[in-house]
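[1] Pasting a predicted model and its sequence here:
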Amino acid sequence: MANGNCGIINFRKSQSSSKDHIIFTINIGVLYGSLVEDSDCRLTKADVWDAHLRERIGLILADRHDKWWEITPETNAGLMFSQNIDVACERAADYVNKHLTIETIVDLWESGKSPGLTDHQRIKYLSVVKNKIKSNSPP
């Protein structure tokens, strides 16, 4: 958490997973405190699906495609984590930290990009933030 905003890094298990074959990805999100409308959605209990910015890890890695990992009884989990997951988590943390300020998200939304949101949501949230900035309320 920083600046009243919350970064989320979430490991998501696939519905196709079984006891002996786990398939998972990493979801990333940032929730902007000033845009939280639902009093039941507190920053400390937020889920990636509550976030105002959402991205899958694969889309911020070098090859830019959806990335899922698989763990089976034959998987060397230590090696997989040291060679893949550590790097992915570091990239996810960098992405979250980069987007924790309201100024960064305003720039992103003004560029027309809105990872994880519809264009309608992007325009709505951008309007709310700009109105708060104009009225000198904390965004």
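    It's in.
[2] can we go C-alpha only for contacts and neighbour counts from here?
    Fine.
[3] quick one: L61 and E55, what's the gap?
    L61 sits 11 Å away from E55, taking C-alpha to C-alpha, to the nearest Å as the criterion.
[4] and the comparison structure, right after this:
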Amino acid sequence: MTNLKTPTLDALKQFLHPLGYRKKAGLFSRELKDVVHLVEVQGSRHSTSAQAVFTVNLGIFVPELVYPDVREATKPSIPGGHWMQRLGVLCPENQDLWWKPETPEQALEAADDILNRLRLFGIPVLEALPNAVSLVELWKSGRSPGLTERQRAKFLVALGQV
């Protein structure tokens, strides 16, 4: 059976490449001055040969917040990120969304839906956080999507903001 995530990955590549993103497997990354923006298509363990199950994660990685002795070896990733959010949470539904195409037609519909949501809701949020200073301001406000309160406080200290 055709990989039912492929239409989504292809559509995202076509949309994100002109914005400066590069693709490696299911992860798209864009290096800015002092942060890396991430868009990831995350598969589920519930995927089968008849149905793909996946979601889209967004993240921001701050290399400066990685310990200096492992900075070069640490690759930007959603789990290692310093801001992360599921695309569905940024949409009007404000809930985790998983796409479950079973046919090539449904896979194309999922790709269109994800691309539309990313264009309207995901990319604008990433664009509003273009650097570490913008993350610091967010963290100082008490908001820290994808982080614990302890992580938020630790990152503020590491960036000399406390």
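    Great, that's in hand. Since we're looking at a predicted model, the values are computed, not measured.
[5] if we can go back for a sec, L61 and E55 of structure 1: which has the busier surroundings?
    In this view L61 of structure 1 and E55 are compared by other C-alpha atoms under 10 Å, and E55 has more residues nearby, 23 against 15.
[6] Can you tell me the element E40 of structure 2 falls in?
    If you go by DSSP states H and E, E40 of structure 2 is part of strand 36-43.
[7] Please enumerate the strands of structure 2.
    Ranges of strands in structure 2, per DSSP state E, are 22-24, 27-31, 36-43, 54-61, 83-86.
[8] Quick check: which of these is nearest to P7 of structure 2?
    Between P7 of structure 2 and those, the tightest spacing by C-alpha to C-alpha is seen for strand 36-43, at 11.5 Å.
[9] so the closest one corresponds to what in structure 1?
    Mapping strand 36-43 of structure 2 onto structure 1 (TM-score structural alignment) gives residues 6-13.
[10] if I line the two up, what does Q121 of structure 1 land on in structure 2?
    By TM-score structural alignment, Q121 of structure 1 lines up with Q151.
[11] That match: neighbour count?
    13.
[12] distance of G146 of structure 2 from L12 of structure 2?
    From G146 of structure 2 to L12 of structure 2 the distance is 23 Å (C-alpha to C-alpha).
[13] Of the two, give the one with the bigger neighbour count.
    L12 (23 against 17).
[14] Which residue of structure 2 sits opposite Y95 of structure 1 in the alignment?
    Aligned partner of Y95 of structure 1 by TM-score structural alignment: V125.
[15] what number of residues lie near E37 of structure 1?
    The number of residues packed near E37 of structure 1 is 9, by other C-alpha under 10 Å.
[16] before we move on, what about the one 4 residues further on?
    The number of residues packed around C41 of structure 1, counting by other C-alpha under 10 Å, is 13.
[17] how much space between it and G33 of structure 1?
    10 Å.
[18] Repeat that for T101 of structure 1.
    Distance from T101 of structure 1 to G33 of structure 1, counting by C-alpha to C-alpha: 11 Å.
[19] Do a quick rundown of the helices in structure 2.
    Secondary structure of structure 2 (DSSP state H): helices at 6-16, 87-90, 104-117, 123-127, 132-140, 149-158.
[20] Now distance to G59 of structure 2 too, for these, in a markdown table please.
    Supplementary listing: the helices of structure 2 in a markdown table, determined by distance: least, C-alpha to C-alpha, whole Å:
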| stretch | distance to G59 of structure 2 |
| --- | --- |
| helix 6-16 | 14 |
| helix 87-90 | 10 |
| helix 104-117 | 16 |
| helix 123-127 | 8 |
| helix 132-140 | 12 |
| helix 149-158 | 15 |
